[in-house]
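*Asks:* The sequence isn't on hand, but the structure is:
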């Protein structure tokens, strides 16, 4: 099974980056009132999936997550914009 790096766009316009094995489940966890979602997102709901990449291993996904978390918001938005354009056709 693949690992995914994902970026969500929060209701307040902020971006959140994480990794998971199940994108649908993770987004649902972030959007529901349970203890499984990230604490930092509890007051920024709803969140929507804005970007994702697939990796063969957790370590590859974590490495990419660490890299992207160092980026500025501007670069993250460019990544998301390119992803939307690429996948809109």
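*Replies:* Arrived safely, thanks for sending. Predicted model, so just to flag it, every value in this text is computed and none were measured.

*Asks:* Only C-alpha atoms from now on, for both contacts and neighbour counts.
*Replies:* Will do.

*Asks:* With adjacent residues omitted, what lies nearest to residue 33?
*Replies:* Nearest non-adjacent residue to residue 33, counting by C-alpha to C-alpha, 6 or more residues apart in numbering: residue 42, 7.9 Å away.

*Asks:* That neighbour: how many residues sit nearby?
*Replies:* 16 (other C-alpha atoms under 10 Å).

*Asks:* Show me the helices in this protein, by range?
*Replies:* In the chain, the helices defined using DSSP state H lie at 23-31, 58-69, 73-87.

*Asks:* now for these, which one comes closest to residue 46?
*Replies:* Distance to residue 46, taken as C-alpha to C-alpha, is lowest for helix 23-31 among those, at 5.6 Å.

*Asks:* adding another structure so you can compare the two:
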């Protein structure tokens, strides 16, 4: 299974990525061994989705990085914020 994940950094920036080992990938982000983690700094996992293969995960990743995908993430984020 391939995991698509969305991180939100302390600066408010989001990072969308895919991996076959989420625990390892998050560890890499936390140790700043990832270019993306250097941009967002400290982060929380905002969202995850599972896919059977890379092709499906890449398609969803591309969508989430598009204008409509960012709108969807904004809506998701606003629904998860405490009132």
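*Replies:* Arrived safely. Owing to the predicted nature of the structure, the values given are computational and were not obtained by experimental measurement.

*Asks:* what do we get in the second structure for residue 48 of the first structure?
*Replies:* When the second structure is aligned by TM-score structural alignment, residue 48 of the first structure is paired with residue 44.

*Asks:* Was I right to think its match contacts residue 13?
*Replies:* No - with contact defined as C-alpha atoms under 8 Å, residue 44 of the second structure and residue 13 do not form a contacting pair (10.9 Å).

*Asks:* State the distance from the residue in the first structure that residue 66 of the second structure lines up against to residue 77 of the first structure.
*Replies:* Under the alignment (TM-score structural alignment), residue 66 of the second structure pairs with residue 70 in the first structure. Using C-alpha to C-alpha, to the nearest Å, residue 70 of the first structure is found at 13 Å from residue 77 of the first structure.

*Asks:* Residue 47 of the first structure too?
*Replies:* 15 Å.

*Asks:* One more: residue 34 of the first structure?
*Replies:* Counting by C-alpha to C-alpha, the gap from residue 34 of the first structure to residue 77 of the first structure is 29 Å.

*Asks:* which of the two has more neighbours?
*Replies:* residue 77 (16 against 12).

*Asks:* contacting residues around that one?
*Replies:* By C-alpha atoms under 8 Å, 6 or more residues apart in numbering, the contact set of residue 77 of the first structure is empty.

*Asks:* sorry, back to before: any idea how far the match of residue 66 of the second structure is from residue 17 of the first structure?
*Replies:* For residue 70 of the first structure, the distance to residue 17 of the first structure - C-alpha to C-alpha - is 11 Å.

*Asks:* More neighbours: which of those two?
*Replies:* In this view residue 70 of the first structure and residue 17 are compared by other C-alpha under 10 Å, and residue 17 has more residues nearby, 17 against 10.
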